[in-house]
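Sharing a model prediction with you, sequence too.
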Amino acid sequence: MSEDNLTAVLYKAQDLRLEQRPIPTPGHGEVLLRVGSVGLCGSDVSYWWRGRTARHVVKTPLVLGHEFSGTVVQCGPGVHTLKPGDRVAIEPGVPCRVCEHCKKGRYNVCRDVKFCATPPVDGSLTRYYVHPADFCFKLDEGVSDEEGALVEPLAVAVYSCQRAEVGVGRPVLVLGAGPIGLVSLLTARAMGASPICITDINEERLKFARQLGAEHALNVSGMSDKEAARRISQLLPRPPSSVIECSGADSSYRIGILAGAKGGVMVTVGRGNPDVTLPVTLLTAKEMEVRGIFRYANCYPAALAMITSGTVDLRALVTHRFRLDQVDQAFHTARDGTAIKVMVRVDRGGAGHGPTE
């Protein structure tokens, strides 16, 4: 094992430093991982740029990164499901396992969950990382480290589609063509939804969505909420029974309710204005349900199966790659809007540098 544990540490907004840290030792039920690839999430970028995400504030040095894969290099006592050399995708949220929510299977809303890269819990932009073995999922030989890192955002999409009751032949509206919106598009397609309409104000992202198989991609820039809903109704054969809001924009929530079917479901994946105003009278008259989405629960096996089987192919989403020693450049690229998904190769054997060819 190399003694090199280069780590990217955020001290405050826009103050990201590379430094060596001690290699941790796995405790009971834990494994020591050599981190492979780490995808940069919007929350990582917000911490880096603003020093906070929603109510979470960086008050002490923090290691970012929660979308990642790795290779087991050492097993702690009591680990029998993994061995050194196993490549794994890591579910980054570890709950208490004993509270009422955990025992009901909704461990994502456990009040004591420890989530990677959420203050004060360190994340994975480090060569070596310790994690509970029961939140590590083996990768098949044909699944790359990058695909392993993408299991995390895919799990968000799987959970969102489940909560939105996406089904075969049901029209779906996805609001927002960022990484989660695009992964939700792919997941809804894999679940048999048809047709799918996706909206955004960025034409390049909508073009990308069309390449991924969206039947309709609507640029709502400059439109009123009612005009956007009217255009959606013209594109789809009937109102969408499943609406997946991924942008966090006030207008998107309202468009979803205006365009959604009677008795339909809208799930709120995006996080925006906490005091958004909604057309509640219309929501009531339609008997639509609005369901919150907080990460995911019990979705990693399904997400991993989708990747392993080829049902969902996420490789095209990785538009830029960097090495760990280029991490500051990676964050700038993730923020400037030119990338879909930025991937940081932490394992020293990996390459990086700029956009994919």
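Arrived safely, thanks for sending.

alpha carbons only for contacts and neighbour counts from here, please
OK.

Am I right that residue 206 is in contact with residue 216?
No - Residue 206 lies out of contact with residue 216 (Cα atoms under 8 Å); the separation is 9.1 Å.

shared neighbours, those two?
Residues touching both residue 206 and residue 216 by Cα atoms under 8 Å, 6 or more residues apart in numbering: residue 198.

the more surrounded of these two?
residue 206 (23 against 17; other Cα atoms under 10 Å).

Output the contacting helices and strands for whatever helix or strand the more buried one lives in.
Here residue 206 is covered by helix 203-211, with elements defined by DSSP states H and E. Contacts defined by 3 or more Cα pairs under 8 Å, 6 or more residues apart in numbering; DSSP states H and E place helix 203-211 against strand 196-200, strand 216-219.

let's see 7 Å
strand 216-219 (3 or more Cα pairs under 7 Å, 6 or more residues apart in numbering; DSSP states H and E).

ok now the strand it packs on, how far from the chain's centre?
On the basis of Cα atoms, centre = their mean, to the nearest Å, strand 216-219 sits 22 Å off its chain's mean C-alpha point.

try it against this one:
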Amino acid sequence: MISCETIPSTMPAVVLESPRNLAYREIPVWPIESYGDPDMVMIKVEACGICGSDLRYYAGENPWAQHTLGKHVDNPPNIVLGHEFAGTVVAVVDERNSHLLGKRVAPVCSKTCGECSECRQGREQLCANTIHLGHGQGWGTQLFYPGAYACYAPAWAQNCYELPDNVPSEEAAMMDILAVCVHVAHRGDIQPGRPVLVIGAGPAGNGIAQAAKNMGACPVVAIDVSPTAIEIASKQGIDYAINTAGLDAESIKRNLAGIVQEGFGSVFDSVGTQESLDIGLSVLGKAGTLVNMAVHDADMRFNFMRIGSERKITTSCNFAVGDYPIALSWLKNGRFQVSDWLTKIALEDVPRVFKELESAKLNRKAFKLVIVF
């Protein structure tokens, strides 16, 4: 291993020891040489986002498996959560990657096998053999499963994107969710000049709304029950940001129909309930696409006539190889705006914050939490 600074043998980390049991503790630094991949590098983490999927892992779900494999897979104990991160490369396994030492990067949090039928046919985001940071997928049996709720995190050199000076690390840590938003937007078949609806204007919904505007959709409408989410969407120039708190489904449908009479060309549902599906289908235009981004193990009911006139329902999974550089370009050029999203917290506060998030004590005032080191 080649390093540009002294790396300690242990580090502070937040470990998901079992469902709803997060511990701030000292663990061994990742043994990147023992993982058997010469492309491995070590990142000194500067910022790590708390993703909505992290809360699902905390609760005992496995959202990666649900979206990618279409089934539940039990999580192993001792996962270090965290896959949205940025930092500085401080060690490499192979000398060929020594040019990255000292460079500030945003790493892609996963590596696909490149050999399965999904990978060979250009659908790497569906690779069942993915190795993924922030949960147990692909690592075999480990004492601790790598993630970025820690002072150091492993990554792959081929998947590290160097950061420009105008992108702070806490904003660069949003790259994973922004790449997901680019992919979701493509899955929704957005057409320039055609209206888009985003149901749920949290970070994912907000990012999709921004991506839709970047792709020429007009108007872009976002709905949510959170005043914070609506305020941020309005600040960022989303055409209609509507607070639906206290409104029943029929009132929401009437409001949306008053804005777009012929229906939306694309509807993105980040809520994933029976009610949100019903609202989305009710206002989906002819040949429109509804993308469900919150796949749960639950039965959903709808009348098949509602997808007549070439309407379709689909899902979105992870992001494709080409989505990441698009997202980074938009972030660098100010076409993705995330600074208003962020509330900074310390690593040692994470176990307490998760308990508060689950019990809703924060009341959604924190739009997007980012751990800073």
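Nice, thanks for sending it over. Source: prediction; values computed, not measured.

returning to what we had before: quick check: angle from the helix holding residue 206 of the first structure to strand 196-200?
170 degrees (axes from the mean of the first three to the mean of the last three Cα atoms, to 10 degrees).

and helix 203-211 of the first structure, which stretch of the second structure?
Mapped onto the second structure using TM-score structural alignment, helix 203-211 of the first structure covers residues 227-235.

go on, stretch 250-266 of the first structure?
So stretch 250-266 of the first structure sits over residues 274-290 in the second structure, by TM-score structural alignment.

For the matching stretch, buried residues please.
Within stretch 274-290 of the second structure, the residues that count as buried by 16 or more other Cα atoms under 10 Å are 276-290.

Of the residues you listed, which belong to strands?
284-290 (DSSP state E).

Give me the packing partners of the helix or strand harbouring residue 267 of the second structure, helices and strands only.
Element membership for residue 267 of the second structure, per DSSP H and E: strand 264-269. Judged by 3+ Cα pairs under 7 Å, 6+ apart, strand 264-269 of the second structure is in contact with strand 196-199, strand 284-292.

Check the gap between residue 162 of the first structure and residue 265 of the first structure for me.
11 Å (Cα to Cα, to the nearest Å).

can you check residue 117 of the first structure too?
31 Å.

Next: residue 134 of the first structure.
32 Å.

Residue 255 of the first structure too?
13 Å.

so what sits against both of those two?
Shared contacts of residue 255 of the first structure and residue 265 (Cα atoms under 7 Å, 6 or more residues apart in numbering): none.

Report the distance from stretch 106-113 of the first structure to the chain centre.
17 Å.

show me where the stretch 101-250 of the first structure has helices.
Secondary structure of the stretch 101-250 of the first structure (DSSP state H, counting those that start in this stretch): helices located at 145-149, 151-163, 179-190, 203-211, 225-235, 250-259.

if we can go back for a sec, so of the ones in strands among the buried residues of stretch 274-290 of the second structure, which two are at opposite extremes in space?
Using Cα to Cα, the pair of those lying farthest apart is 286 and 290, separated by 11.2 Å.

corresponding residue for residue 230 of the first structure in the second structure?
In the second structure, residue 230 of the first structure lands on residue 254 (TM-score structural alignment).

Tell me, how many residues neighbour that match?
Residue 254 of the second structure, neighbours per other Cα under 10 Å, totals 13.

Need the counterpart of residue 324 of the first structure in the second structure.
By TM-score structural alignment, residue 324 of the first structure lines up with residue 347.

whoops, residue 313 of the first structure was the one
Per TM-score structural alignment, residue 313 of the first structure is aligned with residue 337.

Leaving out chain neighbours, which residue sits closest to that match?
residue 331 (6.8 Å; Cα to Cα, 6 or more residues apart in numbering).
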